[in-house]
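> Structure for this input, please:
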Amino acid sequence: MAIPTRIAELADIIATKTKIVDDYIRSHDLPSLSFEANGSLAVPVPESATEVIEAQHEVIACTQELNELMKGPTEVLKTRFVADILEIQFVQRFGIAKLIPLDGAMSYEELAAATGLDMIDIKRVLKRAMLNHFFQEKDCKVAHTSTSRVMQENEAVTNIAELFTEEIWPSFAKTVEALDRFKGRPHVPEETGFSIANNTPKGMYAFFSESPVRMERFARAMGGFAATEDFSLALTGFDWTKVSTVVDVGGAWGPCSIELARAFPDLKCIVQDFEDVVAEGPSKVPAELRSRISFEAHNMFDPQTVVGADVYFFRAIFHNWSDVRCVEILRSHMDALKPGAHIVINDKVLATPKVSPPWAEKKSRTMDLTMLALFGSRERTYEDWVDLIREASPRFQVNYAGPPSHIIDIVWQ
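This next block holds a predicted model:
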C-alpha cells in the first residue's frame, strides 16, 4: 500500500477538523462563516470551547502549509507581499471603508471625488485588495465584504490598523538596519527600528510624549487591543474572589478594571497610567461601576504610591520593556507590598517551538518582533520570566498558570 503523501494527509486533517468547527457552529445556531458583507465579523466560537478552538487553529496551520506546498518554496518567497499592508494603510488613511455604505456601493468616480485621489490609483489598490476579500466589485462599483465592513463598524480594529500601518510598518522596515548599526550592544528603546524610522535619538514613549497626536493614536490602539481580546481567560487564570483591592498598573482608561469589577462585585480597582491617559478614564466607566473604579496618575518606574493592595495587576505591560527596566518596575513596587501580596502579570509566555499550533505560535513570534522593532524589548519564555523575577528579589515566589490564560502570579514572601 502506498504511503500517503503529506499533501494528502493535510487534506484529510483539514476536512476532519473543519467538520468539528462547522458542526459546532451549526449545532449552536451561529452564523456561517462568509465574506459577504453581512457575514460574521469574527469566528463565533468562544475560547472556552477548547476542542473547537484547537481544531480551528489546526485548520489554519494545515491550510497554510498545504497552500505553501502547492506553490513551492520559490513561489512562496516571491509572493509574500508587503502590498497587503499598503492596502490596509490606503483604506485606513483615506477612510475608504467608512465612505462606502453597508447596504450599497460606490463607483470609483465617486470615491475619487470624495477622497481627492486619482481614480486610477484607487482602482489599482482596491482591485488588488479585493483578491484578499477586502471589498468586492458589484456592477462595476465597490461594495463591502465582511472584512472591509470590520473597518467601518469596529473602531477598535480601525485604531489597531492605524498603529500597524503608520507606526509599526515603518519601524519594521528599519529594524534590520538597527540590528546592524547597534550590534553587540544591549537593546534599548533609543536604538530601534522605530528610532531610525523617526530619525530620533529617543525611544518611542519619550518621542510620543512630544507628539500628542501620535500618543493619542497609540493610546487608541492599546484600547483597541483591550477591546478585541478575550479577557475572560484572565478572569479564570487567577483566584480574584479572595481579592479586595486591585491596582491596575498601566491600565490606560481602565478596560481591564471594568471587566474585573463586572465579574467580581466586591472588588475595588485603582487604575494607574500617565496623567493624560487616565484623564478620560472616568467617562469610560459604566455608571453602575464608578463607585468601585478610581483613577490615579502614576509612573510605574516611580515608587508605588498605593500601599498594601492585595494585587498589582499588569496586563501586556512588561513585554514593552527590556529585562533591566522590568526589574526596575518590580523593585519600584516592593516597598508597597504587604506579605502575601500579589503582582499578577498577564503577558504572553512563549511556548517551546512546535508545542503550540504554528498559527498561534506565529502570532506570538510576530509580537516578539514587534516589541523588538518598537521598544528593543521582547516576549519571554517561562524560564525568562523566572530569571527576571528572581533578579528583582529572592522574596518573590513565582506561580504560573499556563496557556491559555498566561497568568504569572508573583507572591511577596
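> all contacts plus neighbour counts: C-alpha atoms, from now on.
Noted.
> the strands in the stretch 251-400 of the chain, which residues?
For the stretch 251-400 of the chain, applying DSSP state E, counting those that start in this stretch gives strands covering 268-273, 293-297, 311-315, 342-346, 349-350, 380-381, 396-401.
> please give me the structure for this one as well, since I'd like to look at both together:
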Amino acid sequence: MDDSRILELGIRIGRNTAKVNEYLAANNLPQPSFDLNAPSQFPIPDNETEIAAARKAVLHDCLELRALMFGPREYLESFQHNELVSQQIIARFKLAEAVPIGGEVTFAELADISGLHEIHLRKLLRLAIAQHIFCEPRPGVVAHSAASRLIAENKMLADWIRYSTDDLWHAAYHMGDALARYPGSEEPGETGFSLANKTSKDMFQFFAEKPELSLRFAAAMRFINGRPGLEPERVINGYHWDKVGKGGIGTVVDVGGSHGKICIELARRFPSLSFIVQDLDEQVVRDAERQRPEEVADRVRFMAHDFFKEQPVKGADVYFFRAVLHDWSDTYAAKILQAHIPALKLGAKILISEPVVPEPDKIPAGDALRIRANDLVMLELFNGGDREMADFKRLLEKAHHGFQFNGANQVPGSNHWIIEAEWMGE
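As a prediction, this is how the structure comes out:
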C-alpha cells in the first residue's frame, strides 16, 4: 500500500529536523528554546541555504500535518478569535517592561503596577504563557521567557505588536463592513481602517494628526524593515546599479524613501551615483538630514515631497519606489506614476521594489498563507494590495502607454522583486 500523506509528512519532518539538529550540534549552536537567555532568532546564517531550506520545510510540513490531523471540522474549530488579545494587553499596559529581567513578580504585584484587576490579569497572562510569552515558574508567580524578554528590551518590536493588535486588528475586523458599504471601492478612505477609526481619511492622513500613533507606526515600520530579507544589501545586490546613467554616473530619486537607508548604502557602494530621497513628512526629512553619515552628505540629499504632486526633480536616471505602490489601489498608484511623467527624460527608469504575488498555481503551499495574509493588510488599510506580475504590467499601461515594462528579478534572499519600466516618451 502507498504511504499516506500524514506518514509522508511525518517522515519528512523527522528527516529535516534531524538535519537541522545535526547542524546545530556540529557548529556548537544553542538548541531552540524559550528559556530566558535563549537566542531571539533561530541561529542559522543566511548563507546556509540547505539548512535554512530544511528548517522552512519543517515549518510548512508541520502546519499541513496539524491540519490533516485535525480533519476539516476540528480544523475550522481550531481558529481562535482571541489569540492576539494577550499580546494586545501586554503591549498596551507595558506588562513586559514591568517584569524584571531574571526576576519574578506575583500576579498581585503586576496587577498593582499595571492597574489591571488581578483576576483579569491572571487570565490574560496565562493565555500568553500558553503561547510561550512569559512563564509561571510557580503558581501565582510570573517571570520572563525569551519572547517576553524580547518585548521588554526591543521597543520597536513592542511598537509593532501595539500597531498590529490595535490598528491592524481593528482594521481587519471592520473590513467586511467596508466591503459591504463601499463595494468595489478604490478609495483609501473607504476601508476597514477608516471605519474602525470613524474617519474618511486614509491611514497616513489620520496618523499625521495624531503624533503618538504616527511615532508608533514609524517605529513599527522600522522593525518590519529590519526583518531578514529586507536589508539594504538585498536591494543593492538585486539590480545592476553600476549601469545607471552614463558611464556609471547618474542620479537616483528615492520616492517615499523615509530616512534614506537604502540610498545611503548605495552611495557607499557606488561613488559615482547621486541620490535624492523624498518623503511627505518634513520632520522625517529633518531627522534624516541630521542622521546622514558625513561621508555621503554631498551625494545623498533629502527633500519633502508629496508623490501625488508633480515630481520636481527633472531628468533623473532612476525613480525608485520601494514598498510604495502596494499601499494604493490601481487608480491612485497610476496617479503616482503619472505625476512623474513631466520629469521623465527618454530612457529614464522606474524601479518598483515590492513583493510580487505568484500566480495561484505557482505559490508554494507553505507560503500561501503568509502571502495572502500580507496582501489583505493593504486592502484593510488602504484598498491597496500586493500585485501579480500581470497586474504590474496593467498598472503601467493604465498610467501611460509610454511606460515600457522591461521585466523583473526577485531580490536574492527576499520576497521583494525589482520591476523595471522605461519611459519611451509620449
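> And the TM-score between these chains?
The pair, once superposed, lands on a TM-score of 0.92 when counted by TM-score structural alignment, normalised by the length of structure 1; 411 aligned residues with a CA RMSD of 2.1 Å.
> follow-up on the earlier one: can you add mean neighbour count and distance to residue 143 of structure 1 and give the strands of the stretch 251-400 of structure 1 back as CSV?
Listed next are those as CSV, based on neighbours: other CA atoms under 10 Å; distance: least, CA to CA, whole Å:
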stretch, mean neighbour count, distance to residue 143 of structure 1
strand 268-273, 24, 41
strand 293-297, 20, 43
strand 311-315, 22, 38
strand 342-346, 23, 40
strand 349-350, 22, 40
strand 380-381, 16, 43
strand 396-401, 17, 45
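> of all the ones you listed, which lies closest to residue 236 of structure 1?
When those are compared by CA to CA, strand 396-401 sits nearest residue 236 of structure 1, at 9.8 Å.
> Give me the mean deviation of the following helix or strand past that closest one from structure 2.
Counting by DSSP states H and E, the next helix or strand C-terminal to strand 396-401 of structure 1 is strand 407-412. By mean CA distance after the TM-score superposition for structure 1, the fitted strand 407-412 of structure 1 averages 1.6 Å away from its aligned residues in structure 2.
> what range in structure 2 matches strand 407-412 of structure 1?
Under TM-score structural alignment, strand 407-412 of structure 1 corresponds to residues 418-423 of structure 2.
> mind listing what's buried in the matching stretch?
Across stretch 418-423 of structure 2, burial judged by 16 or more other CA atoms under 10 Å covers 418, 419, 420, 421, 422, 423.
> Contacts only, for the first one.
By that I understand residue 418 of structure 2. 238, 239, 351, 352, 353, 354, 408, 409, 410, 411 (CA atoms under 8 Å, 6 or more residues apart in numbering).
> now do 7 Å
The contact partners of residue 418 of structure 2, by CA atoms under 7 Å, 6 or more residues apart in numbering, come to 351, 352, 353, 354, 408, 409, 410, 411.
> Look up the closest residue to the fifth one, ignoring the ones flanking it.
Which is residue 408 of structure 2. residue 419 (4.2 Å; CA to CA, 6 or more residues apart in numbering).
> any idea how far that neighbour lies from residue 102 of structure 2?
Distance, residue 419 of structure 2 to residue 102 of structure 2, by CA to CA, to the nearest Å: 48 Å.
> What does residue 16 of structure 2 correspond to in structure 1?
Checking TM-score structural alignment: residue 16 of structure 2 goes with residue 17.
> Past the helix or strand containing that match, which element shows up next along the chain?
Per DSSP H and E, residue 17 of structure 1 falls inside helix 6-27. Downstream of helix 6-27 of structure 1, the next assigned helix or strand under DSSP H and E is helix 50-71.
> compared with structure 2, how much does that next one deviate?
Once fitted to structure 2, helix 50-71 of structure 1 is off its aligned match by 1.9 Å on average (mean CA distance after the TM-score superposition for structure 1).
> How about stretch 120-130 of structure 1?
Looks like 1.0 Å for stretch 120-130 of structure 1 (mean CA distance after the TM-score superposition for structure 1).
> Please spell out which residues along that stretch are buried.
Neighbour counts over stretch 120-130 of structure 1 (16+ other CA under 10 Å) mark 122, 123, 125, 126, 127, 129, 130 as buried.
> Now the fifth one: which helix or strand?
Put plainly, it is residue 127 of structure 1. Taking DSSP H and E as the criterion, residue 127 of structure 1 maps to helix 119-130.
> Which residue range of structure 2 does that helix align onto?
Against structure 2, helix 119-130 of structure 1 falls on residues 118-129 (TM-score structural alignment).
> same check, this time on stretch 293-310 of structure 1
Under TM-score structural alignment, the match for stretch 293-310 of structure 1 is residues 300-317.
> How about the matching stretch, which residues are buried there?
Of the residues in stretch 300-317 of structure 2, 300-307, 310-311, 313, 315-317 count as buried by neighbour count, 16+ other CA under 10 Å.
> Endpoint to endpoint, that stretch covers what distance?
15 Å.
> Now do that stretch: everything it contacts.
Applying CA under 7 Å, 6+ apart, the contact partners of stretch 300-317 of structure 2 are 244-245, 250-253, 264, 274-282, 285, 289, 335-336, 339-340, 343-345, 348-349.
> Quick one: distance of that stretch to the chain centre.
The chain centre lies 25 Å from the centre of stretch 300-317 of structure 2; the measure is CA atoms, centre = their mean, to the nearest Å.
> Now that residue 34 of structure 2 has come up, it's in contact with residue 148, right?
No - taking contacts as CA atoms under 7 Å, residue 34 of structure 2 lies outside contact range of residue 148: 9.3 Å.
> Please say which of these two ends up with more neighbours.
Between residue 34 of structure 2 and residue 148, counted using other CA atoms under 10 Å, the more crowded position is residue 148 (27 against 19).
> Please look at that one and residue 133 and confirm they touch.
Yes - shown here, residue 148 of structure 2 and residue 133 form a contact pair, counting by CA under 7 Å, at 5.0 Å.
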